[in-house]
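*Asks:* Could you look at this predicted model? Sequence included:
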Amino acid sequence: MCTYCGCESISVIGRFMAEHTEIINAAGELRRACEGGDPSQVAAAADRVEGLLHPHTRSEEVGLFAVMRRQEEFTDHIDSLCAEHTTLDAQLAAIRGADPGDPALVDRFLHDLRHHIDREDNGLFPASAIALEGPDWEEVDDVTPPPVA
């Protein structure tokens, strides 16, 4: 998590960073479930990750990403982050279908998840704090779905 620029004090960024922590923690539970080898525990842990990941990525994409995408210098970066969201979804589906949660698949998912979160927390989020202004942030707040309870 970025702690050097203060971007986490922007409410939606702080929320996304907190959700990243929850997702990483749930992914750790998924790894432990896969190590345990119980297919029902793997499925339950994958469901937990998915239940956190999908609403989170949707909120990013329809809120912050949509507003930032209007600035040409961020379009390619945002497109690559959205592609990573799709890849993470596919990896999670593969883990759920593996017998019982192939450790190599879990390791790849965790690596890619952490890399993706780092790109957001230490790249896009600090850049957004500089690039966006008051009306932009109001729009981000207006179009970003509320967090899942």
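*Replies:* Yep, it's here.
*Asks:* use CA for all of it now, contacts and neighbours both
*Replies:* Fine.
*Asks:* For residue 122, grab the count of nearby residues.
*Replies:* Residues contacting residue 122 under the criterion other C-alpha atoms under 10 Å number 16.
*Asks:* Then residue 14?
*Replies:* When neighbours are counted by other C-alpha under 10 Å, residue 14 registers 17.
*Asks:* what's the helix or strand containing it packed up against?
*Replies:* Using DSSP states H and E, residue 14 sits within helix 11-36. Applying 3 or more C-alpha pairs under 8 Å, 6 or more residues apart in numbering; DSSP states H and E, one finds that helix 11-36 makes contact with helix 39-60, helix 103-119.
*Asks:* Reformat those into CSV and put mean neighbour count and distance to residue 31 next to each item.
*Replies:* Compiled in CSV, the helices and strands packed on helix 11-36 are given as follows (neighbours: other C-alpha atoms under 10 Å; distance: least, C-alpha to C-alpha, whole Å):
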stretch, mean neighbour count, distance to residue 31
helix 39-60, 19, 8
helix 103-119, 16, 6
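*Asks:* okay, now the one to match up with it:
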Amino acid sequence: MIKEFIAEHEAVYNLSGDIRRALERGELTDAKRDLVQLQHQLVDHWAGEEQGFFAVMRDDPECVTYIEALEAEHREMTVVLATADLADPDGREQVLASLATLWPHIEKEEDGLFPMSLTTLSGEQWDAAIAAWEHVHHRPVRP
């Protein structure tokens, strides 16, 4: 499942680069198209994290505050990406600023939470996290 999360991280990060480059070139139609695609990818990705992985990691009291901060970042980015007007220079700046937070956010998960999960989660917790990811994505992680 972590492999799936990392693949999703790479996809959204790459798409965020496409959006940034389109905005820099003034290609608002392309930026809007890619922004909508990014929003769809993030909805599923964040649901898989929050309903599965984060939910089981919350069993460890040391992770609760860390996870709450990550979820707050999800909410903040969701609002900005859904409401920013790309036709307005301020809206474009809001999107670019929000996208700039994406890599540090991903690092918090991949360098902090993911390694911790490998030593703290039980088999039952992994099963629950994987089942939630599969439910959100409508496909199995395991063959």
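*Replies:* Perfect, thanks for sending it. Here the structure is a predicted model, which is why all the values come from computation and not from measurement.
*Asks:* want to try TSV for the helices and strands packed on helix 11-36 of structure 1, with distance to residue 127 of structure 1 as columns?
*Replies:* Shown next, in TSV, are those (distance: least, C-alpha to C-alpha, whole Å):
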stretch	distance to residue 127 of structure 1
helix 39-60	15
helix 103-119	11
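*Asks:* and residue 21 of structure 1, which of the ones you listed is closest to it?
*Replies:* Closest of those to residue 21 of structure 1 is helix 103-119, at 9.3 Å (criterion: C-alpha to C-alpha).
*Asks:* mean per-residue distance, the first helix or strand past that closest one going along the chain to structure 2?
*Replies:* Moving toward the C-terminus from helix 103-119 of structure 1, the next helix or strand (DSSP H and E) is helix 125-131. Once fitted to structure 2, helix 125-131 of structure 1 is off its aligned match by 0.8 Å on average (mean C-alpha distance after the TM-score superposition for structure 1).
*Asks:* cool, stretch 134-143 of structure 1 as well?
*Replies:* Mean deviation for stretch 134-143 of structure 1: 1.4 Å (mean C-alpha distance after the TM-score superposition for structure 1).
*Asks:* to the chain's geometric centre, what's the distance from that stretch?
*Replies:* Distance of stretch 134-143 of structure 1 from the chain centroid (C-alpha atoms, centre = their mean, to the nearest Å) equals 20 Å.
*Asks:* in structure 2, what residues pair with it?
*Replies:* Taken onto structure 2 by TM-score structural alignment, stretch 134-143 of structure 1 occupies residues 123-132 there.
*Asks:* ok, and for that stretch, which residues are buried?
*Replies:* Within stretch 123-132 of structure 2, the residues that qualify as buried are 125, 126, 127, 128, 129, 130, 131, 132, counting by 16 or more other C-alpha atoms under 10 Å.
*Asks:* Select, out of the helices and strands packed on helix 11-36 of structure 1, the one closest to residue 96 of structure 1.
*Replies:* Residue 96 of structure 1 lies closest to helix 39-60 among the helices and strands packed on helix 11-36 of structure 1, at 5.8 Å (C-alpha to C-alpha).
*Asks:* and the closest one, what does it pack onto?
*Replies:* Packed against helix 39-60 of structure 1 by the contact rule (3+ C-alpha pairs under 8 Å, 6+ apart) you find helix 11-36, helix 72-97.
*Asks:* can you give me the angle the last one makes with helix 11-36?
*Replies:* I take that to be helix 72-97 of structure 1. Angle, helix 72-97 of structure 1 to helix 11-36, by axes from the mean of the first three to the mean of the last three C-alpha atoms, to 10 degrees: 30 degrees.
*Asks:* list the helices and strands helix 72-97 of structure 1 packs on?
*Replies:* Applying 3+ C-alpha pairs under 8 Å, 6+ apart, we find helix 72-97 of structure 1 packed against helix 39-60, helix 103-119.
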